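Enquirer: Generate coordinates for the sequence data below:
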Amino acid sequence: MTNDSTHHDDHLFEQVCAKHSVKPEVVSELLKIEREYQLQNKRHGIYDRLRECIQGSVQAEERRD
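Expert: Here you go, the predicted model:
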């Protein structure tokens, strides 16, 4: 059952990303950054890290075009 749930979650995640034209890898990286800062009282630097991740993704897309 866990494998089915994981497969369903993965499929849903990919559908949501596709619907919003966002690469799943980018969203996964953003979530990873959020989790790293989640339990910290002061989340100093999180916006810089999120911005870097997004800018890197945008720049990579621009190079492909």
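Enquirer: Please count neighbours and contacts with C-alpha atoms only from this point.
Expert: OK.
Enquirer: Name the helix or strand for residue 18, please.
Expert: In this structure, residue 18 sits in helix 2-19 according to DSSP states H and E.
Enquirer: here's the other one to compare against:
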Amino acid sequence: MAHISTLPRVFKVGATELPDPLPQGSLDEAVRLLATQFPQFRHTRVFEEDAVVEGGKLVYSLILPPPKVNG
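Expert: Below is the predicted model:
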């Protein structure tokens, strides 16, 4: 009998790790939900293959766009 388990997802921004707000949802749904608290995530695209396994977790590193500066 095979036992299938999924690794928990974590979203990493710099040194900060954010737990998955929607563990049973899709990756896009989780990032969309994170964007309600972190508006800068609206301009970030994350793909399933971007994940790296670290310490028994799937870690998605979110790269935020650089801030716009006038001048």
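Enquirer: what TM-score comes out when they're superposed?
Expert: Once superposed, chain against chain, the TM-score is 0.28 (TM-score structural alignment, normalised by the length of structure 1); 37 aligned residues with a CA RMSD of 4.0 Å.
Enquirer: The very next helix or strand once past the helix holding residue 18 of structure 1 - contacts with which helices or strands?
Expert: On the C-terminal side of helix 2-19 of structure 1, the closest following helix or strand by DSSP H and E is helix 24-37. Packing partners of helix 24-37 of structure 1 (3 or more CA pairs under 8 Å, 6 or more residues apart in numbering; DSSP states H and E): helix 2-19, helix 46-64.
Enquirer: Okay, buried residues for the helix or strand encompassing residue 36 of structure 2 please.
Expert: Using DSSP H and E, residue 36 of structure 2 maps to helix 27-37. By 16 or more other CA atoms under 10 Å, the buried positions in helix 27-37 of structure 2 come out as 27, 30-34.
Enquirer: could I get these as JSON lines with distance to residue 53 of structure 2?
Expert: Below are these laid out as JSON lines (distance: CA to CA, whole Å):
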{"residue": "27", "distance to residue 53 of structure 2": "15"}
{"residue": "30", "distance to residue 53 of structure 2": "18"}
{"residue": "31", "distance to residue 53 of structure 2": "18"}
{"residue": "32", "distance to residue 53 of structure 2": "22"}
{"residue": "33", "distance to residue 53 of structure 2": "22"}
{"residue": "34", "distance to residue 53 of structure 2": "21"}
